[in-house]
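Colleague: predicted model, plus sequence, below.
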Amino acid sequence: MEIKLASVDSVIVYFDNKISLDVSFNVKQYLEEVKKLEGIIDIVPSYTSILITYDIFIYSYDQIVSVLEKIKVNKISSSDNKIVEIPVYYGEEVGLDLKRISEEKNLSIKEIIDIHSSGSYRVYAIGFAPGFAYMGEVDKRININRLENPRKSIPKNSLAIANEQTAIYPQSSPGGWNIIGKTTIEMFDKSLSSLCPVNVGDEVKFYSISKEEFLKQGGVL
């Protein structure tokens, strides 16, 4: 673990330079300990590090480093993390890139859906936008590059893949990921203390639902 100055009131704690499940677990465990500290203004976890903003009227740089260095993380297993199941409608009217992926990968749309929904995905980081959870890893058979020309607007709750990652757009926004479906789950929920139904280290499983069930749950085509 290494702690470096980020700005006048923030530091970055680095755990490793490689993405792995062990590092993801360490980030999550360390994050929970930092939340208990007084004078912490903001915490932003990523794949292998955590950006921590602190109150400079409580800590000097040397003091915050000393406090953070005393936090110890133990190796934990996947059983210590929650499993979150998310319903997805993989219809072509919401899966804007399903047909193209099918052609590029020489797979039927059903095969793409089966492959994606049969996997489990670890939440490695939450960023880009509130509630945007980066999850991996996507099966190599449907691993596909980002769009060369990003869309100006991707509908809220769209499920997407890019290379080895998958994610849900929590709000309508520009983006270059490949859209394969849509969920009814709110990924940015102000009623939750964490603002998001998933946290770093959690395991996410997607399951396919019909168009009728999607609409019944409040989904929007």
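Modeller: That came through, no problem. Residues are numbered from 1 along each chain as shown.

Colleague: drop to CA atoms for contacts and neighbour counts, all remaining ones
Modeller: OK.

Colleague: all helices of this structure, in order?
Modeller: In the chain, helices defined by DSSP state H lie at 21-34, 61-69, 98-105, 109-118, 211-216, listed in chain order.

Colleague: can you list the ones you listed in TSV and add mean neighbour count and distance to Ile179?
Modeller: Formatted as TSV, those follow (neighbours: other C-alpha atoms under 10 Å; distance: least, C-alpha to C-alpha, whole Å):
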stretch	mean neighbour count	distance to Ile179
helix 21-34	20	25
helix 61-69	15	40
helix 98-105	15	7
helix 109-118	17	12
helix 211-216	14	16
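
Colleague: another structure for you, compare them:
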Amino acid sequence: MNNKWFTISPVAECALMLHFDDAISEQQIGFYAGAIGQHLQVAVMNVVPAYHTILVEYLPFRLDEVSIILAIETLLNEMADKKVATSSQHHVIPVLYSEETALDLPRFVEKGVHLEHLISLHTAPCYSVSAIGFTPGFAFLSDVDDRISLPRLSSPRLQVPKGSVAIADNKTAIYPSATPGGWNIIGRTPLEVYQPNNIPITPFNIGDTVAFKAISEKEFLNLGGML
């Protein structure tokens, strides 16, 4: 279904991809994604915003494809003239980088990057939230220094500790909960970045910026972290 500023296309049996005009800001994308999840929660399982796109996964026994497309189109057109806050937030995330928390440190050492150098390279940039998805609260942050870019593990872990800070290719992220995962673990934050009983459930939005700050084990434990 085509509109002047967005299109909706089926990409799987129970999934739709919304593509937005380049003039639509990251903040607007996040605003629309939140509205879809809220207003169509009876049929929507997951909403994943990214730059200029939103992936919507839905329950076909609640709304069929034609009905969900019509509902999304109607909702977005109703919201087209609503003002969206354009201010982004900056987050500083404390991280314990250590041999105990950096589970994949040996992979970085193999390419000549030891712990202190890894800390320096990972904490230097100011990252941008480029997408939210994978699991609730999982924010993709772009881009890491090329010297610490590593592909995903060939065999994912059955469980990654909650709060783990990780790298995959040119992205970095925080695991908001203990889940299976194949990213390279380099540290752990004591902060709760996924709180399902709060609104919003995560502090991150598309377009926000994130910086990482190295802390000691004592600081990590004082902030509620667990080893």
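Modeller: Great, that's in hand. From a predicted model like this one, the values you see are computed outputs, not experimental measurements.

Colleague: please state their TM-score.
Modeller: After superposition, the two chains reach a TM-score (TM-score structural alignment, normalised by the length of structure 1) of 0.79; 212 aligned residues with a C-alpha RMSD of 3.3 Å.

Colleague: picking that back up, the helices of structure 1 into JSON lines, with extra columns for distance to Val200 of structure 1?
Modeller: Shown next, in JSON lines, are the helices of structure 1 (distance: least, C-alpha to C-alpha, whole Å):
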{"stretch": "helix 21-34", "distance to Val200 of structure 1": "6"}
{"stretch": "helix 61-69", "distance to Val200 of structure 1": "19"}
{"stretch": "helix 98-105", "distance to Val200 of structure 1": "28"}
{"stretch": "helix 109-118", "distance to Val200 of structure 1": "20"}
{"stretch": "helix 211-216", "distance to Val200 of structure 1": "27"}
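
Colleague: to Asn178 of structure 1, which of those helices lies closest?
Modeller: Nearest to Asn178 of structure 1 among these is helix 98-105 (8.1 Å), distances taken as C-alpha to C-alpha.

Colleague: remind me what the closest one packs against, helices and strands.
Modeller: Counting contacts by 3 or more C-alpha pairs under 8 Å, 6 or more residues apart in numbering; DSSP states H and E, helix 98-105 of structure 1 packs against helix 109-118.

Colleague: please tell me which residues of structure 2 the helix it packs on aligns onto.
Modeller: On structure 2, the counterpart of helix 109-118 of structure 1 by TM-score structural alignment is residues 115-124.

Colleague: ok, now which ones touch the residue positioned nearest the centre of structure 2?
Modeller: Geometric centre of structure 2, nearest residue: Ala139, 1.6 Å, by C-alpha atoms, centre = their mean. Going by C-alpha atoms under 8 Å, 6 or more residues apart in numbering, Ala139 of structure 2 touches 129-133, 173-174, 204.

Colleague: cool, and Val13 of structure 1?
Modeller: Counted by C-alpha under 8 Å, 6+ apart, Val13 of structure 1 has contacts 1-4, 49-52.

Colleague: who's in contact with the match of helix 109-118 of structure 1?
Modeller: Stretch 115-124 of structure 2 has contacts (C-alpha under 8 Å, 6+ apart) with 97-99, 105, 108-109, 144-145, 147-148, 211-214.

Colleague: about what we covered before: Ser108 of structure 1 versus the aligned partner of the residue nearest to the centre of structure 2 in structure 1, what's the distance?
Modeller: Ala139 of structure 2 maps onto Ala133 in structure 1, with residues paired by TM-score structural alignment. From Ala133 of structure 1 over to Ser108 of structure 1 the distance is 27 Å, taken as C-alpha to C-alpha, to the nearest Å.

Colleague: try Gly131 of structure 1
Modeller: From Gly131 of structure 1 across to Ser108 of structure 1, the span is 31 Å (C-alpha to C-alpha).

Colleague: the two: which is more packed in?
Modeller: The neighbour comparison of Gly131 of structure 1 against Ser108 (other C-alpha atoms under 10 Å) goes to Gly131, with 24 against 14.

Colleague: isn't that one up against Ser194?
Modeller: No. When contacts are counted by C-alpha atoms under 8 Å, Gly131 of structure 1 is not listed as touching Ser194 (9.3 Å).

Colleague: show me what contacts the counterpart of Gly207 of structure 2 in structure 1?
Modeller: For Gly207 of structure 2, the aligned position in structure 1 is Gly201, judged by TM-score structural alignment. Contacts for Gly201 of structure 1 (C-alpha under 8 Å, 6+ apart) come out as 21, 24-25, 27-28, 78, 81, 122-124.

Colleague: want to throw the residues you listed into JSON lines with distance to Ser173 of structure 1?
Modeller: Putting the contacts of Gly201 of structure 1 into JSON lines (distance: C-alpha to C-alpha, whole Å) gives the following:
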{"residue": "Leu21", "distance to Ser173 of structure 1": "29"}
{"residue": "Ser24", "distance to Ser173 of structure 1": "27"}
{"residue": "Phe25", "distance to Ser173 of structure 1": "29"}
{"residue": "Val27", "distance to Ser173 of structure 1": "28"}
{"residue": "Lys28", "distance to Ser173 of structure 1": "27"}
{"residue": "Ser78", "distance to Ser173 of structure 1": "32"}
{"residue": "Asn81", "distance to Ser173 of structure 1": "30"}
{"residue": "Arg122", "distance to Ser173 of structure 1": "23"}
{"residue": "Val123", "distance to Ser173 of structure 1": "21"}
{"residue": "Tyr124", "distance to Ser173 of structure 1": "21"}
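
Colleague: which of these are still contacts in structure 2?
Modeller: For those, the contacts that are reproduced in structure 2, applying both residues aligned by TM-score structural alignment, their matches' C-alpha atoms under 8 Å, are 24-25, 81, 122-124.

Colleague: okay, these in JSON lines with distance to Leu215 of structure 1 next?
Modeller: Below are these laid out as JSON lines (distance: C-alpha to C-alpha, whole Å):
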{"residue": "Ser24", "distance to Leu215 of structure 1": "35"}
{"residue": "Phe25", "distance to Leu215 of structure 1": "36"}
{"residue": "Asn81", "distance to Leu215 of structure 1": "30"}
{"residue": "Arg122", "distance to Leu215 of structure 1": "28"}
{"residue": "Val123", "distance to Leu215 of structure 1": "27"}
{"residue": "Tyr124", "distance to Leu215 of structure 1": "30"}
